[in-house]
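Q: Quick one: sequence and predicted model below, then my questions.
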Amino acid sequence: MNHDMTEMRKSYEKYTLSEEDAGLDPILFFQKWFSQAKEEKAEEPNAMVLSTVSQEGQPSSRVVLLKEIAQGEFVFYTNYDSRKGKEMAHNPKVALTFFWHHQERQIRIEGTVKKVSKETSLLYFDKRPRVSQLGALASHQSRVVPDRLYLETILAKLEKDLDGRPVPMPEAWGGYSVNPSLIEFWQGRRGRLHDRLEFLKTNEGWKRQRLSP
């Protein structure tokens, strides 16, 4: 079926974005927008696209979940041996993207990533639902498997073997924190004349500037 995508468009008219709105601290402003997205029942407002780059220069992107903002850094958890884990080990420069369509807003973040401490990872792992803990233990993320039954068989065996006992955190699982060097706030506007405010981190602090849409 041939879908005519040229006719798919939406007029963005809900909000505006001014320098006065944003202030001078992009972390505080991110938290303000995030709180508003939660209040307006945005679907998984902490879902963000993480982009990494391979040794061959090939970018790849996937959705992960923001779990914390700690000391101005954006924290998420995943498998260290996954494709993204290997790419981040080679090149710590990453990008994050949030898109909240109900609010007609996008946030782009560029920065460098590092692993959080094992203690921090363990504190979060212990809070996860048991089924998620078992799933992390069962999966060697990004590796080829023969079929779905293979994974379900491993999970069933773990459920049996660990019945009544805590699930140990996998050695190759844990958190990362992204230290931002650039944060851009995008507010959709009528006629595609969108508002874009960019914050660049300098030695003196954050520099704010408006970009043309």
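A: Received the coordinates, thanks.

Q: from here on, contacts and neighbour counts on C-alpha atoms
A: Will do.

Q: Just the strands from the protein, written as ranges.
A: Under the criterion DSSP state E, strands of the chain are mapped to 47-53, 59-65, 68-70, 73-79, 93-100, 105-115, 173-187, 195-202, 205-210.

Q: could these go into TSV alongside distance to Glu39 and mean neighbour count?
A: Output for these, formatted as TSV (distance: least, C-alpha to C-alpha, whole Å; neighbours: other C-alpha atoms under 10 Å):
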stretch	distance to Glu39	mean neighbour count
strand 47-53	16	20
strand 59-65	18	14
strand 68-70	18	13
strand 73-79	21	19
strand 93-100	12	20
strand 105-115	15	19
strand 173-187	18	21
strand 195-202	22	18
strand 205-210	27	15
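
Q: Okay, one more to line up with it:
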Amino acid sequence: MPHVDPEPPASPSAYSARTYDPAAMREHYRAVGVDEAALGSTPFQQFTRWFEEAVGSGLYEPNAMVVATADAAGRPSSRTVLMKSFDERGFVFYTNYGSRKGRELAENPQVSLLFPWHPIARQVIVTGVAHRTGRDETAAYFRTRPHGSQLGAWASAQSSVVGTREELDRAYAELADRYPPGEQVPVPPEWGGFRVVPEAVEFWQGRENRLHDRLRYVRTPGPGEEGWRIERLSP
């Protein structure tokens, strides 16, 4: 049977306490547009420029991105994580491989990343395939994490059901006793990185009258090195 949305409330009085109207919430963008001729030759060059500008603008956590995955049946899920590195090979983040996103990427490595830089009227959307990073690369990054974050990676069986907050705090306290500050914490075997190798990268710039600029790089395989085609999308 087709999905049917639930009936709306019988009376608007059910929402009498509401003091906002989402339909009336809008920003009028006035940003300068994006000129194709000024774009970097690869999406990584262009992302570097925009990322530096996002950092320079004082944007809170400009490396925060929404990671969207889907399981083998196509059921989607999304969450915000922090990008920890990027280069010509792709965009890297770290997680517990037993988490929901880790399990879904094992079933279906197709993934989408979204950098929501709303304060500067920009966003970047990456679509591609996720590959696990090597253990050496994972360990090198793990060593740079704060001591507490290293313990947290052990204490939390990410995405699994936990009975109480006290259970989680107790697990952390036991680990803190076992590995006091200054003592090396081993890398959890089920914790590591994913590198998202992009197949397409879209750069979105808000413009006046909702006529936004959308420029997309699409990977184009060739006889030698792969290249990139740039196309403009209607807003």
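A: Okay, I see it. Just so we're clear, the structure is a prediction, and the values are computed from it rather than from any experiment.

Q: and Ser35 of structure 1, which of the strands of structure 1 is closest to it?
A: Among these, strand 93-100 comes nearest to Ser35 of structure 1, with 11.8 Å by C-alpha to C-alpha.

Q: Serialize the strands of structure 1 to CSV and add fields for distance to Gln133 of structure 1.
A: Converted to CSV, the strands of structure 1 look like this (distance: least, C-alpha to C-alpha, whole Å):
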stretch, distance to Gln133 of structure 1
strand 47-53, 19
strand 59-65, 16
strand 68-70, 19
strand 73-79, 12
strand 93-100, 25
strand 105-115, 19
strand 173-187, 10
strand 195-202, 37
strand 205-210, 38
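
Q: wait, which of the ones you listed is closest to Gly23 of structure 1?
A: That would be strand 205-210 among the strands of structure 1, by C-alpha to C-alpha, at 8.8 Å.

Q: Show residues contacting the closest one.
A: Residues from elsewhere that reach strand 205-210 of structure 1, judged by C-alpha atoms under 8 Å, 6 or more residues apart in numbering: 24-26, 195-201.

Q: quick check, distance from it to the centre of its chain.
A: Its chain's C-alpha centre and that of strand 205-210 of structure 1 lie 23 Å apart, by C-alpha atoms, centre = their mean, to the nearest Å.

Q: okay, the angle between it and strand 195-202?
A: Here strand 205-210 of structure 1 points in a direction 160 degrees away from that of strand 195-202 (axes from the mean of the first three to the mean of the last three C-alpha atoms, to 10 degrees).

Q: what residue of structure 1 matches up with Arg195 of structure 2?
A: Superposed on structure 1 with TM-score structural alignment, Arg195 of structure 2 falls opposite Ser177.

Q: so its match makes contact with Lys115?
A: Yes: in this structure Ser177 of structure 1 lies within contact range of Lys115 using C-alpha atoms under 8 Å: 6.3 Å.

Q: Skipping adjacent residues, who's closest to Gln106 of structure 1 in space?
A: Closest residue to Gln106 of structure 1 apart from its sequence neighbours, by C-alpha to C-alpha, 6 or more residues apart in numbering: Phe99 at 4.4 Å.

Q: what sits against Asn96 of structure 2?
A: Asn96 of structure 2 sits next to 102, 153, 157-158, 190-192 when contact means C-alpha under 8 Å, 6+ apart.

Q: Map it across to structure 1 for me.
A: By TM-score structural alignment, Asn96 of structure 2 lines up with Asn79.

Q: Also Gly56 of structure 2?
A: Using TM-score structural alignment, Gly56 of structure 2 lines up with Glu39 in structure 1.

Q: What is the neighbour count of that match?
A: 9 (other C-alpha atoms under 10 Å).

Q: How about Glu44 of structure 1?
A: Neighbourhood size, Glu44 of structure 1 [other C-alpha under 10 Å]: 12.

Q: which residues touch it?
A: Going by C-alpha under 8 Å, 6+ apart, Glu44 of structure 1 touches no other residue.

Q: my read: Phe74 of structure 1 touches Ile183, true?
A: No: using C-alpha under 8 Å, Phe74 of structure 1 is not in contact with Ile183, being 11.6 Å away.

Q: Please work out how many residues are found near the residue mapped onto Ser54 of structure 1 from structure 2.
A: By TM-score structural alignment, Ser54 of structure 1 lines up with Asp71 in structure 2. Neighbourhood size, Asp71 of structure 2 [other C-alpha under 10 Å]: 18.
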